[in-house]
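Peer 1: Compute the structure for the input listed below.
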Amino acid sequence: MDMRAFATLAGLALVGATIFTILSFSAAPAPEPTAYAARRETLQERLKRLPGDYRGWAQLASQYVDQARITGDPSYYAKAEDALATAAGLNDRDDAVLTGQAALAAGRHEFAEAARLAERAIDANPYGAAAYGVLADARIQLGDLRGAQSAVDRMMDLRPGVAAFSRASYAAELRGDRDGARRYLELAHDDAWLPADLAYARYYLGELALHSGDLKTATGWYAKALQAYPAYTPALAGQARAAALDGRLTEALDLYDQVVERLPLPQYLIEQGETRIKAGGRPDWTLLRAQRRLFQAAGVRDDLTWAEFEADHGDPAQAVRHARAEYARNPNLVAADALAWALFRAGRPGEALPYAKEATATGWRNPLLSYHRARIERALGRPARVDPGFDPALSALARFS
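Peer 2: Next comes the predicted model:
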């Protein structure tokens, strides 16, 4: 799943991976909370002084969700839940509290609940742009692209800016409108002034170039993202991705070592493992499995990651189980593709084809989805073109992070 579906409002609270990571209020990372300490009272200090500040508790919860995303440590979700429980105990109808609850639900991949809570927040305050952002993200994950577009449009009306433009870009991309997606990201870039927002827009301009096969342009955007915000780990991962796809495997592995040291998210660990296999080595999935247990213990339901991993590197039967569970909860394009590929890898291409068609029905020009559908159709004796430039050994690198 694309990181633009899981972003944060600059000034409130970085983004994280994939589909893998986590949704909050806006589009990109803000400065670390400690950056404020020398200039003004910290939020924790304010809450000690004013324990009845329910909006402050909601903001603290937002920061914890962001920290889970920034650090890869899902234990922050429990802290966010506690802060939101305090906020709701003071005022369970406030739109900021409800939006915070929606963001936490989305962080745990409970997108139906996230949408329900975001809609309650909008009922409480129809002019709260942040709630529309959460709603748009949740509806995309639920496969409701029309509803997501409606939420994005409303957000654009209320607060055009980095958060709204980035979501509009993703919506355009899912329709197959790559040029439109690029234009919206350029608008986000033009609107950005915080270094983190600049890094975010430049990173996704790099991702668009990467997935259209333009590795040189992609590498340039990733470098510019890191110039703006050196701590922006997704851009470092982008550099590793581009190097691997360009055949510079030693360089890519050096970069991935830095990435996973900073942020050991499952997406990055899988990319690193596939690059190591491509280089002739053997991956060690120990840390990946440890991360899986941590996320499960924190209440994060991420069957999608494990469906994709098991299909490519493990047990296809387990992949089917995970993919069915994900698709049942969140019937989006990526979940449909994961189920199609899991069924194919389990030797059931006839069952796989309807899901592969569903995954590619909107015109989204995603090289991984196209490759999966072509392989499935070929297995059924149908003519299908497999892109000769696509490297199935590095399939995780073609996923949108």
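Peer 1: switch to C-alpha atoms for all contacts and neighbour counts from now on
Peer 2: Fine.
Peer 1: Would you confirm that Ala129 contacts Met155?
Peer 2: Yes: contact criterion C-alpha atoms under 8 Å: Ala129 and Met155 qualify, at 5.2 Å.
Peer 1: Could you verify my assumption that Leu394 touches Glu271?
Peer 2: Yes: taking contacts as C-alpha under 8 Å, Leu394 lies within contact range of Glu271: 7.4 Å.
Peer 1: got the contact list for Asn366?
Peer 2: Residues near Asn366 by C-alpha atoms under 8 Å, 6 or more residues apart in numbering: His211.
Peer 1: how near is it to Ala319?
Peer 2: Separation of Asn366 from Ala319 (C-alpha to C-alpha, to the nearest Å): 21 Å.
Peer 1: same thing with Pro126?
Peer 2: When Pro126 is compared with Ala319 (using C-alpha to C-alpha), they lie 41 Å apart.
Peer 1: Same check on Ala130?
Peer 2: Counting by C-alpha to C-alpha, the gap from Ala130 to Ala319 is 35 Å.
Peer 1: here's the other one to compare against:
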Amino acid sequence: MNISKFALLAIITFAFAGVACVEQEQTIAHEMTGVDAGMTEDSDPLVQRAQEVIAKSPDSPKGYNQLAVVYIRKARETGDFPLNIKADELIDKALALAPQDLTARKLKASLHLTLHRFPEGLEMGKQLQKEVPEDSFIWGVITDANTELGNYEEAVAAAQRMVDIKPNTSSYARVAYLRSLHGDHLGAVEMYKVAARTADPGDKEVQSWCLTQLGDEFLRNGKVSDAEKVYDEALSILPQYPLALVGKGRARAAQNDFSGASDYIARANERTPHTHTVILLGDVYKRMGDLAKSRAQYDLAENGEEKLGDLHDAHRVALFWADNDINLDAALKIAQDDYETQKDIYAADTLAWCLYKKGRLDEAKSLAREAMRLGTNDAMLRFHAGMIEKGLGNRAEAKRLLESALALNPTFDLFQAERARKALEELN
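Peer 2: Reported below is the predicted structural model:
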């Protein structure tokens, strides 16, 4: 398979934020340490099994590696992110016992990315690649790290190497994401479907993850009905899967079913309240007219660092502040710090938006262009760029960008889409 023929020579999240790391843990479960990847609904027996290995051989890294894999999988199944920190601590124990253990080092490189230590993950991945040049998992780490750091050409090259070595669900999903970043919607849909189709039928979490990513791709491109069908399929496999619950909620909100949307998103937040889903639930409550519930969610997002712990995302708070014209100095500082360490298109977009809100329009325009350099189909990127052009008095370009945002996805945000329409009315 050749990535470049699908327009991947030019390249986020989340992004989803963070989407670049999501395939690693499932690959570990398939490829390492003898853990049964099919047992996804009740991992406690796997915990016990790994603990027995540790008790029997406390000076061997094997049991620590196995238990780390179980925690990583449980984190993905449930959205309980702090389990990744437990896994990281276990891998440190394994490496203290055996510094050159390949399994532990691969897990450590992967966890660097999961815990947003992207430069460290890239450095470790490159070192491992020199030692084991034909390991597809290591090429996946290199792909993900480069994607998160904004090194898109390097990410494409690494993904191509990965799929050449081992064409499977893990490599197909990375190809899909890179195609999406480059604006190749049909190519991304194709590869997410292939990734889901080739997933281990006994691994419910992997199947649900692939389907949820496909749903997100549909939703970003304004195909709400297609997205909802795929989210429903994911939830039929894992009914409490947090990512699919949030996706379903967003699809309901896009169709003005705010009561249904709040139910799905609240179910996800009951298990693991991430900053972005807390803000999303606040937005839904606000659209329902329940300002007390909305304010409670916003307060949790803004001030809940202690309560949300590792799920607190200052970057998302900065974007919320900029959207609402509050705490703009603090928002700009967060965005600047993020951009210094992670120059992907979404860090550039957030910084552009914060600069715009501070009236620094020329700087904002430069960053907005950087954010759009891959041709990504993301209405929010186009909206931000359009508002910046409007602020600069470039009416024709502002109109083109705002119309493009709404044509791509008329319901791209519960509040910003309406602001885009009002801005167009002013321009007309």
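Peer 1: residue range for stretch 182-190 of the first structure in the second structure?
Peer 2: Taking TM-score structural alignment as the measure, the second structure aligns residues 189-197 with stretch 182-190 of the first structure.
Peer 1: One more: stretch 358-374 of the first structure?
Peer 2: Using TM-score structural alignment, stretch 358-374 of the first structure pairs with 370-386 in the second structure.
Peer 1: first vs last residue of the matching stretch, how far apart are they?
Peer 2: Start and end residues of stretch 370-386 of the second structure are separated by 14 Å (C-alpha to C-alpha).
Peer 1: buried stuff in it?
Peer 2: Within stretch 370-386 of the second structure, the residues that qualify as buried by neighbour count (16 or more other C-alpha atoms under 10 Å) are 370-372, 374-386.
Peer 1: before we move on, the earlier item: who has more neighbours, Pro126 and Ala319 of the first structure?
Peer 2: Neighbours of Pro126 of the first structure and Ala319, each counted by other C-alpha atoms under 10 Å, are more numerous for Ala319; the result is 29 against 15.
Peer 1: what does that one align to in the second structure?
Peer 2: Using TM-score structural alignment as the criterion, Ala319 of the first structure maps onto Ala331 of the second structure.
Peer 1: Going by secondary structure, that match is in what exactly?
Peer 2: Secondary structure assignment for Ala331 of the second structure, by DSSP states H and E: helix 328-341.
Peer 1: Also Ala106 of the first structure?
Peer 2: Secondary structure assignment for Ala106 of the first structure, by DSSP H and E: helix 95-107.
Peer 1: Follow the chain on from that helix and name the next helix or strand.
Peer 2: Moving toward the C-terminus from helix 95-107 of the first structure, the next helix or strand (DSSP H and E) is helix 111-124.
Peer 1: what's the matching range in the first structure for stretch 98-107 of the second structure?
Peer 2: Equivalent residues of stretch 98-107 of the second structure are located at 91-100 in the first structure, counting by TM-score structural alignment.
Peer 1: Give the aligned range of stretch 111-128 of the first structure in the second structure.
Peer 2: Using TM-score structural alignment, stretch 111-128 of the first structure lines up with residues 118-135 of the second structure.
Peer 1: which parts of stretch 125-138 of the first structure are buried?
Peer 2: Within stretch 125-138 of the first structure, the residues that qualify as buried are 127-138, counting by 16+ other C-alpha under 10 Å.
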